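# Here is a sequence with its predicted model. Questions after.
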Amino acid sequence: MHEVLRGIGVSPGAVAGPVVRLAPPPPDPPEGGVVEDPGGEAARAEAALADVAAFLRARGAAAGGAAADVLDAQAMMAEDIELHERVAALVAGGRTAARAVHEGLLGYAEVLRGLGGYLAERVADLDDIRSRAVALLTGGRMPGVPVLDQPSVLVARDLAPADTATLCPDRVLGFVTELGGPTSHTAILAKQLGIPAVVGCPAAAGLREGAHVVVDGTAGEITVDPPRDVLDRVAARSASRAAVPDSTGPGRTADGAPVALLVNVGAVADAQAAAAVPSEGVGLFRTEVLYLGRGSAPSVQEQVEAYRAVFDAFAGRKVVIRTLDAGADKPLPFVGHAEEANPALGVRGLRLARRRPELLADQLTAIAQAASGCGADVWVMAPMVSTPAEAEQFADQARSLGLATVGAMVEVPAAAMRAAQLLERCDFASIGTNDLAQYAFAADRTESALADLLDVWQPALLDLVAAVADGGRRTGRPVGVCGEAAGDPLLALVLAGLGVTSLSMAPACLPAVRHALATHTVDECRGMAKAAREADDAAAARESVRRLASPRLLDVL
């Protein structure tokens, strides 16, 4: 008898294959022991962390795209000065190199977990660094993806970005993890690779090696010992997906209503690779990468050069650049963040300008200089805008420097509820569904046990998106979505039906979303949006839309 397990689908598509489990991490190094040469042990620990950093960078360079940015950020964590000082102090206290690295990284992880938000999401990255460094120091087996002798479904408690980035779709058909959520690095990389994936599935712990399963990354389901009719449907979906011709051109519904299709980018190299993908531009240019791992803020000139490289790559297209999204939950060493009881509700995003106004002033100056005379249509927006007054102040400052199109991120329920008043003060809004879900449901986006509350199909979250879209209609302003929700083909139809005018996503998601829009009219999208909002929960919302979707779309999802 077959069994269906449920998690969170983070990368669409369906595949069937045997289970292969991820190689486990090495055992914890033993406590105690005699350290005869503390200096030598400290040097061994230092070398192991350096080797792990070099390994991560090499793997990122080989993978390219967003993976290079993700793994470079992880390598910076292995090189963190405070981590190295912590490990050296533990060695001086009598720990072996392996035990000091183990305890040091566990302590570091607890600090980040307590901060919440973006940094708490990086705990899995630290666990990966710890496992690799301990394996090097103890001569143990390096954790990670085993050599596969046949195409398989990878199952793990969690999957490190370093392993996800280099998965070969010819061998790893899809993957399932017990932990994780829709905004993790692993989920983002799965979309880039086009590998069906389900995360946040605790029941995956019981999947045995060699068991035959179907992974449906669209529905977020794993079918164990699938019957023949399920396997036949998977094969038919795969054949239909392969037969869909590559499409280009602006996003349009079947009856010609425009829905702009854009890409999310981070570092310059990431943007230059994304520029080759047929899109209408960039809907979210994250600027945090330029600030991470530094002892001081980048100079105006350094920022100008980085921004101009991205603008030049998208000459003739729109580029929406977001100002620095940092704060107490993404601390930067040169900012001097104050102690906060709840960093996720603290001074982050635009609010950072209250303490360090020169950071925002320098960044807007650099954006304006880079935009001057470039071939791109540059729009600028601020993160974590909560009130119309904040939107107005930001817009006035940006316009005074010559930036013509200024907007606000909607990530806070207060902003969504007063969207019309906010949009009267600026030119556009862009909805960040990940943070909006976190704040709407009071659910930490790093807590796997609450992943169902962070599901972007939650009807209450769709109500907030609808409120922003209604504010856009009332003021004649465009409203986009740049969270991971935009890359879900079914949900893209709902968003279009709610009145969202642009969708920005990982480049690999564009073809399926373009196809979804092209096979449905505006009225059909509106009917799907209505059905989703009337549902009781996320699962019911998703299912109600599937029932209304065109078979031409369902055949390829």
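On my side now, so go ahead.

# Every contact and neighbour count from this point should use C-alpha atoms.
Will do.

# Which strands or helices does the longest strand seen in the chain pack on?
Taking DSSP state E as the criterion, the chain has its longest strand at strand 14-21. Other helices and strands packing on strand 14-21, by 3 or more C-alpha pairs under 8 Å, 6 or more residues apart in numbering; DSSP states H and E, are strand 152-156, strand 172-177, strand 212-216, helix 228-243.

# roughly how far is it from the heart of the chain?
24 Å (C-alpha atoms, centre = their mean, to the nearest Å).

# can you check stretch 475-482 too?
In terms of C-alpha atoms, centre = their mean, the centre of stretch 475-482 is set 21 Å apart from its chain centre.

# What residues of that stretch count as buried?
With burial defined by 16 or more other C-alpha atoms under 10 Å, the residues of stretch 475-482 counted as buried are 475, 477-482.

# returning to what we had before: I'd like to check the angle between the longest strand of the chain and strand 172-177, please.
70 degrees (axes from the mean of the first three to the mean of the last three C-alpha atoms, to 10 degrees).

# want to compare, so here's the second one:
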Amino acid sequence: MTDREILGGIGVSAGTASGAAALVTPAAGVDPNEPASTDPAADGQRVREALAAVSASLRERAARAGSETSRAVLEATAALATDRGLAKAVDKELAKGSGVTRALCDATEVFASKLRKLGGYMAERVTDLYDIRDRATAFLRGLPEPGVPDLAEPAILVAHDLAPAETATLNPALVRGIVTEAGGATSHTAILAAQLGIPAIVQAKGITQRAAGGTVLAIDGGVGEVIIAPTPSDVEELEQRSRRRAQALAGSSGEGATRDGHKVKLLANIGTAEDAAAAAAKDVEGAGLFRTEFLFLEREAAPSIEEQTETYASVLESFGDRRVVVRTLDAGADKPLAFADLGPEDNPALGRRGLRLSQAREDLLHTQLAALAAAHARVPDAELWVMAPMVSTLEETRWFAEAARSHGLPRVGVMVETPAAAIRAAQLLDVADFASIGTNDLSQYTMAADRMQGELAHLLSPWQPAVLSMIRATCQGGAATGKPVGVCGEAGGDPLMALVLVGLGVASLSMAPSKVGAVCAALRLHDLDTCRQMANFAVDAPTADDARAAVLAIADPVLRDLV
């Protein structure tokens, strides 16, 4: 019998669940008995066939995916499986005499190292790359593919890590929860789990050893707690918490506002036109972040002005007269584009990305701005706001504002993702109409910690007082200029953190649509003065843990069931 034990992790998708553990089938790994390659050309073709089979399988999954976001993740992974760079790296290993699975494994590691050095979006794809390696290895060895087992009964998935390609196709009716040993709070897997409404915990060290298949688990995805072999009272407490949560959420609809009527717009983060249609059907006040790079990635040529106009008009039509905040192309060194390659950089995360790429390739920006203007002309009742990513200086702000206004766009803003932009927010907002804080990147750059490195997750917490100080500086800049400041990072979807952000002066919060209800309920439980008191306690706290504890101590007890 398994002894009761409590493991701590990082909660990335709120909710409670209990059930038997279902272990994700581990990767088979390199064949220890395979012979060395004596015909590299023939063996290289075998590996290409395996990778092509994996790509085809992923595309089939994409065709069955329930959302455009899931479909896009799967299609991007399928494209990575047939990347010529990976195949060439395999050829090099085969030429050294390695066997086929050893060559694939070593080549993948070389390729993964390159992606990690690129940082940002490309670093996020290392998990996808390993998933491709493991599936192709299984194909080469004639073994079952690793991954999520077929579930006959509802269960809690347990894995070292879970590839986004797996998460994207999970059935919430059968997957009660997700617990992984690796992963980060802002990974694709975490974001997809939240969108699916599946409670999820990452960085639960040792869970795969302690939770053999069939072991009963109870999890709280809000606080990041895993109970192994829970007692009946543990399960009952979680069920009661779930019922209390449902009761607290029952009245959380309509406009976002504190208990005393202070308005806070609650918006959705979207990435595609299909995401927009799905989000617009929910109880949200608009879209606070429309990531447009899905139109540009994995293409040999930039999308035409006509294609972009159709997509943007579709998004605006979905939301009617509600606000839609569009982020211009956030690509560059960390999200390289085949048609806009500015060359290798030693530190791409600090290189020519976002607005810096737009300044190097003005044609891309002006085409996008023209398409947005044309879409707005087709949907004139839409409340269109446009903002630039990776802004650091007043000169950059002026340059973008002049470009956007030259196309007749009505509201022009900037992303605050760097300490430079936060500290100088008042000066930037003298020129821009609004600012939106990207808490994920702001945390990364403030704390000098790679947001994709799970071991540094404690440094990337938005509860870090240094990060909160940056947010406060930005809001002070907004107050000084009378310009609104919003948040579109993952922090906005945390009900407890949302209270602090509002107390700091944030006017709008954008998040995964599934999180809006909990944030709305949290706001209605507290007045603005309490939110301001929470903000002061959090900023002045000595540590991130102290900040969260201080806020929770003065929050309405009902909130404990929402976080």
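Now that the structure is in, tell me what you want to look at. Just so it is clear, the structure is predicted and the values come from calculations on it, not from any experiment.

# And the TM-score between them?
Comparison of the two superposed chains (TM-score structural alignment, normalised by the length of structure 1) gives a TM-score of 0.94, and 557 aligned residues with a C-alpha RMSD of 2.2 Å.

# sorry, back to before: which one of the buried residues of stretch 475-482 of structure 1 is nearest residue 505 of structure 1?
residue 482 (6.3 Å; C-alpha to C-alpha).

# ok so, going back, out of the buried residues of stretch 475-482 of structure 1, list just those in strands.
In strands, defined here by DSSP E, the members of the buried residues of stretch 475-482 of structure 1 are 479-481.

# just to revisit the earlier point, need the buried residues of stretch 475-482 of structure 1 in CSV with distance to residue 274 of structure 1, can you?
Formatted as CSV, the buried residues of stretch 475-482 of structure 1 follow (distance: C-alpha to C-alpha, whole Å):
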residue, distance to residue 274 of structure 1
475, 32
477, 27
478, 23
479, 22
480, 19
481, 18
482, 15
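
# quick revisit: matching residues in structure 2 for the longest strand of structure 1?
Mapping strand 14-21 of structure 1 onto structure 2 (TM-score structural alignment) gives residues 16-23.

# Show me what whichever helix or strand residue 48 of structure 1 is part of is packed up against.
Assigned by DSSP states H and E, residue 48 of structure 1 belongs to helix 38-63. Contacting helix 38-63 of structure 1 under the criterion 3+ C-alpha pairs under 8 Å, 6+ apart are the following elements: helix 65-78, helix 81-92, helix 97-115, helix 123-138, helix 161-164.

# Average offset of it relative to structure 2?
Mean deviation of helix 38-63 of structure 1 relative to structure 2 after superposition (mean C-alpha distance after the TM-score superposition for structure 1): 3.0 Å.

# Quick check: buried residues in that helix?
So for helix 38-63 of structure 1, counting by 16+ other C-alpha under 10 Å, buried means 38, 41-42, 44-46, 48-60, 63.

# Out of the buried residues of stretch 475-482 of structure 1, which is nearest to residue 152 of structure 1?
Residue 152 of structure 1 lies nearest to residue 482 out of those, by C-alpha to C-alpha, at 32.2 Å.

# Structure 1: which residue goes with residue 367 of structure 2?
Checking TM-score structural alignment: residue 367 of structure 2 goes with residue 362.

# so what's that match closest to, chain neighbours aside?
Nearest in space to residue 362 of structure 1, with sequence neighbours left out and distances taken as C-alpha to C-alpha, 6 or more residues apart in numbering, is residue 300 at 6.0 Å.

# What is the equivalent residue in structure 2 for that neighbour?
By TM-score structural alignment, residue 300 of structure 1 lines up with residue 305.

# ok, residues contacting stretch 534-548 of structure 1?
Applying C-alpha atoms under 8 Å, 6 or more residues apart in numbering, the contact partners of stretch 534-548 of structure 1 are 219, 452, 455-459, 490, 528-529, 531-533, 554.
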